[in-house]
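Sequence and predicted structure are below.
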Amino acid sequence: MDIKDVDLNLLVAFAAMAEQRSVTRAAESVGLSQPAMSAAVGRLRLLFDDPLFVKTAAGMQPTPRAVALSEPVRRVVEAIKADILPASAFDPATAKKRFAIVTPDIAEVHFLPRILAHFAEAAPSCTLQTLSMSRHAAADALSSGAAELAIGYLPDLQKAGFFLQKLFRNDYVCIVRTHHPQVGERLTLKSYLAASHAVVSPDGREHLLEQALQKRGVERRVTVGLSHFMSLLPIIESSDLIATVPRDLANICARHGEIRIVEPPFKSPVVEVHQFWHRRFQKDAANVWLRGLVQQLFHGQA
């Protein structure tokens, strides 16, 4: 006998017959019709080349071969029920797991404090690692399992093989130091163009604002170009530069520094921030828990 010829459903039928000693009762116990159970018993007899269960005045009695098979088959069926069929559970309270999220520095500041606060309470033995990488590398990290989620404006991940969930919409505003001598509560296009600007261009990411300004024919006078958003806070605080940044970052800078937020003198492009994961991990219990947490904490909250 070759194992590839064994239909596991037949083992379930065998275990039911060994316990019930009746085709009718065995069929009821596993949710089959009586004809289907009779057919299964017939296939079992062919498979093992033995009558297995013989009709007597006392009911269907097992042959010596069936008696010998009963305990091993029962163990196999119970192992499948207990260890293979149930979906793996994830208990954050007891789990010791390292989660990784692909996200730029701007999102680290926005997302991590609240996620870590929730970890401390609900998942005290879990750790979190953020990874900064291009979208191409992000796709590879998600598909390989090196990262559970990618969070941000990542349009290249909106493709087959990936799931996404919208978190919030983000627009752009300007930030200046609190006592900027030329910028008051309002900013005209003329003063915007005359000002010196700090511009952040993260490597390998979509520069949506630059594209929007180019379409409008707006060309800024750039004094300093940066690759990280969080470098802006000390630079803007200590200079008369203007930076045009996503609103969530502006709010953080205003909370933690001598920074004012000023609406830009043009209609801002709107960015939709999503979380992404690979379809391989759609049903993974730990992944489901983490993205549920992110959705709970940040949905609709720019």
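The structure has been received and is ready for your questions. Note that the coordinates shown come from a computational prediction; the quantities given were computed from them, not determined experimentally.

For the rest of this, base every contact and every neighbour count on C-alpha atoms.
Will do.

secondary structure class for Ala150?
The three-state label given to Ala150 by DSSP: H, G, I helix; E, B strand; the rest coil is strand.

Correct me if wrong: it contacts Thr103.
Yes - between Ala150 and Thr103 there is a contact under CA atoms under 8 Å: 5.9 Å.

which one of these two has more residues nearby?
Neighbour totals were compared for Ala150 and Thr103, and Ala150 leads with 27 against 23 (other CA atoms under 10 Å).

Please name the spatially closest residue to the more buried one (chain neighbours excluded).
Computed as CA to CA, 6 or more residues apart in numbering, the closest residue to Ala150 that is not its neighbour in sequence is Val102, at 4.4 Å.

thinking the one you found is in contact with Ile151, fair?
Yes - with contacts counted by CA under 8 Å, Val102 reaches Ile151, the gap being 6.3 Å.

out of these two, which sits in the more crowded spot?
Per other CA under 10 Å, whichever of Val102 and Ile151 has more neighbours is Val102, with 28 against 22.

contacting residues for that one?
Thr130, Leu131, Ser132, Met133, Ala138, Ala147, Leu149, Ala150, Ile151 (CA atoms under 8 Å, 6 or more residues apart in numbering).

And for Leu187?
Residues in contact with Leu187 (CA under 8 Å, 6+ apart) are Val262, Glu263, Pro264, Pro265.

burial measure for the residue lying closest to Ala89 once chain neighbours are set aside, as a count.
Counting by CA to CA, 6+ apart, Ala89 lies nearest to Ala285, which is 5.8 Å off, once chain neighbours are set aside. A count of nearby residues for Ala285, using other CA under 10 Å, gives 14.

I'd guessed Ala285 sits against Pro86; true?
No - using CA under 8 Å, Ala285 is not in contact with Pro86; the gap is 11.6 Å.

Give me the distance between Gln20 and Phe281.
Gln20 is 41 Å from Phe281, where distance means CA to CA, to the nearest Å.

repeat for Pro113
Separation of Pro113 from Phe281 (CA to CA): 25 Å.

who's more crowded, those two?
Comparing Pro113 with Phe281 by other CA under 10 Å, the one with more neighbours is Phe281, at 19 against 11.

Spatially, what comes nearest to the more buried one if we skip its sequence neighbours?
Distances taken as CA to CA, 6+ apart place Asn287 nearest to Phe281, at 6.5 Å, with adjacent residues excluded.

residues contacting the one you found?
Counting by CA under 8 Å, 6+ apart, Asn287 touches Glu148, Leu149, Phe281.

just Ala16 next, same as before
So Ala16 contacts Ala26, Ala27, Ser29, Val30 (CA under 8 Å, 6+ apart).

Use this one as the comparison:
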Amino acid sequence: MKDRAVDLNLLVVFQMLMSELNATRAAARLGISQAAVSASLRRLRALYGDPLFTRTQRGLLPTPRAVVLRPLIDEALGIIGGTLDATNSQAEDRAKIVIVRIGLSDDFEMAFGASIIALARQRLSNVRIVLRQTNSFVAPQALNDKEIDLAITSGGITDSRLKHMSLGSSDYSIVFDPRVRGTQEPFTLEEYLARDHVLVAYSGLSGITDDVLAEHGLRRTIRAATTHFSALSFILSDSDALATIPSHAARALCGQGTFAMSACPLPFPRYAFGVSWRFDSVRSATVMQLRDLIAEALSA
């Protein structure tokens, strides 16, 4: 292989097949026929001495060799692309606005959105950030479909077509209106169970709090439910109800000056959060720089 000339178009086909895991979709995105993709795959198999992909009922499954090759090929194509017209690209990047779409749930948007935007304004003046609502369930598909460029999610993303960087972990806190309660003392378990609760969950039925209470044979009274953490600033104001939410979101709400937070009277499990991106994002210096700014903001 060392002495063979390599058609770089073959590497582009490999990259698209890894992204789509479907020959028909890869051909459509490349603007070539499926037969041409199949022919390129035959040449790639001969070049690397490996099947690279096996066919399954759900599409193509990359071999271990293909998984190892992917980041190397992505990096190589990124380096080559950056050398083609580096001078012109740098001038254009300075002049044009680059839009980067970040997928995240509104608890992360409340807690870190302003910090991310402020850091980008200081260091990436040509970037326009678009914050789009998503969650850990839909973020992998949104990234692969190129609906977003980066995703901030709780938990890890296991999709082999994506890269993930863990940035920290969070726990849970109680948020309440201290003007109604009359004190900011920590909640006892008795008071916690006696109060009405506002649930933040897509289902509107139960959440992590109910799981923790159930482990101790306990239940709470849910007065209302919402799908958005940001709605709590209106729902809890002048109310004797409380909400148990991720601590980073609780701090953001309390930063408005109206609310207070308290530790939970029972231990809650911590959960990890991080940022994810596509392998081909290495080609965009701006996306990678913004990824690093996100890491800085969330790690702080």
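Thanks, I have the structure now. These figures come from a predicted structure and were not determined experimentally.

Could you find the counterpart of the residue nearest to Ala150 of structure 1 in structure 2?
Correspondence of Val102 of structure 1 to structure 2, assessed by TM-score structural alignment: Gly103.

Return the distance of the spatially closest residue to Arg280 of structure 1 that is not a sequence neighbour relative to Val173 of structure 1.
Computed as CA to CA, 6+ apart, the closest residue to Arg280 of structure 1 that is not its neighbour in sequence is Ser143, at 7.0 Å. Applying CA to CA, the value for Ser143 of structure 1 to Val173 of structure 1 is 35 Å.

Those two: which has the busier surroundings?
The neighbour comparison of Ser143 of structure 1 against Val173 (other CA under 10 Å) goes to Val173, with 22 against 18.

what residue lies at the spatial centre of structure 2?
The centroid of structure 2 falls nearest to Ala151 when counting by CA atoms, centre = their mean (2.3 Å).

ok, then the element right after the longest helix seen in structure 2?
Among the segments of structure 2 that qualify as a helix by DSSP state H, the longest is helix 64-84. Counting by DSSP states H and E, the next helix or strand C-terminal to helix 64-84 of structure 2 is helix 86-95.

what angle sits between that following helix and helix 64-84?
80 degrees (axes from the mean of the first three to the mean of the last three CA atoms, to 10 degrees).

Am I right that Asn287 of structure 1 is in a strand?
No - assigned with three-state DSSP, Asn287 of structure 1 falls outside any strand and is helix.

how far away is it from Asn9 of structure 1?
Asn287 of structure 1 is 32 Å from Asn9 of structure 1, by CA to CA.

so which of the contacts of Leu187 of structure 1 persist in structure 2?
Shared with structure 2 under both residues aligned by TM-score structural alignment, their matches' CA atoms under 8 Å, the contacts from those are Val262, Glu263, Pro264, Pro265.

returning to what we had before: the residue nearest to Arg280 of structure 1 is in contact with His278, isn't it?
Yes - at 5.5 Å, Ser143 of structure 1 counts as touching His278 under the criterion of CA under 8 Å.

My guess is Arg74 of structure 1 contacts Glu19. True?
No - at 9.5 Å, Arg74 of structure 1 and Glu19 do not qualify as touching, with contact defined as CA under 8 Å.

So for those two, which sits in the more crowded spot?
Between Arg74 of structure 1 and Glu19, counted using other CA under 10 Å, the more crowded position is Arg74 (17 against 14).

Which helix or which strand is home to the more buried one?
Per DSSP H and E: helix 64-79 holds Arg74 of structure 1.

residue range for that helix in structure 2?
Per the alignment by TM-score structural alignment, helix 64-79 of structure 1 matches no residues in structure 2.

That helix - contacts with which helices or strands?
Here helix 64-79 of structure 1 touches helix 8-20, going by 3 or more CA pairs under 8 Å, 6 or more residues apart in numbering; DSSP states H and E.

Mind listing what's buried along the strand or helix carrying the match of Val102 of structure 1?
In this assignment (DSSP H and E), Gly103 of structure 2 forms part of strand 98-104. For strand 98-104 of structure 2, burial by neighbour count (16 or more other CA atoms under 10 Å) applies to Val98, Val100, Arg101, Ile102, Gly103, Leu104.

for stretch 254-270 of structure 2, the distance to its chain's centre please.
24 Å (CA atoms, centre = their mean, to the nearest Å).

Kindly report the same for stretch 218-230 of structure 2.
24 Å.

Helix or strand next in line after the top helix by length along structure 1, which one?
Taking DSSP H as the criterion, structure 1 has its longest helix at helix 105-122. The helix or strand immediately downstream of helix 105-122 of structure 1 is strand 127-131, counting by DSSP H and E.

Select from the contacts of Ala16 of structure 1 the one having the most neighbours.
Greatest neighbour count in the contacts of Ala16 of structure 1, by other CA under 10 Å, goes to Ala26: 24 neighbours.

Does it touch Gln20 like I think?
Yes - counting by CA under 8 Å, Ala26 of structure 1 touches Gln20, with 5.5 Å between them.

Quick check: Val294 of structure 1 vs Gln275 of structure 1, distance?
As judged by CA to CA, Val294 of structure 1 and Gln275 of structure 1 stand 8 Å apart.

When these two are compared, which one has more neighbours?
Higher neighbour count among Val294 of structure 1 and Gln275: Gln275, with 22 against 17, using other CA under 10 Å.

from memory that one sits against Leu142, does it?
No - between Gln275 of structure 1 and Leu142 there is no contact under CA under 8 Å: 11.4 Å.

so what sits against both of those two?
With CA under 8 Å, 6+ apart as the test, Gln275 of structure 1 and Leu142 both reach Leu149, Ala150.

Map Ala114 of structure 2 across to structure 1 for me.
So, by TM-score structural alignment, Ala114 of structure 2 is matched to Pro113.

want to try JSON lines for the kept ones among the contacts of Leu187 of structure 1, with secondary structure as columns?
Output for the kept ones among the contacts of Leu187 of structure 1, formatted as JSON lines (three-state DSSP):
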{"residue": "Val262", "secondary structure": "strand"}
{"residue": "Glu263", "secondary structure": "coil"}
{"residue": "Pro264", "secondary structure": "coil"}
{"residue": "Pro265", "secondary structure": "coil"}
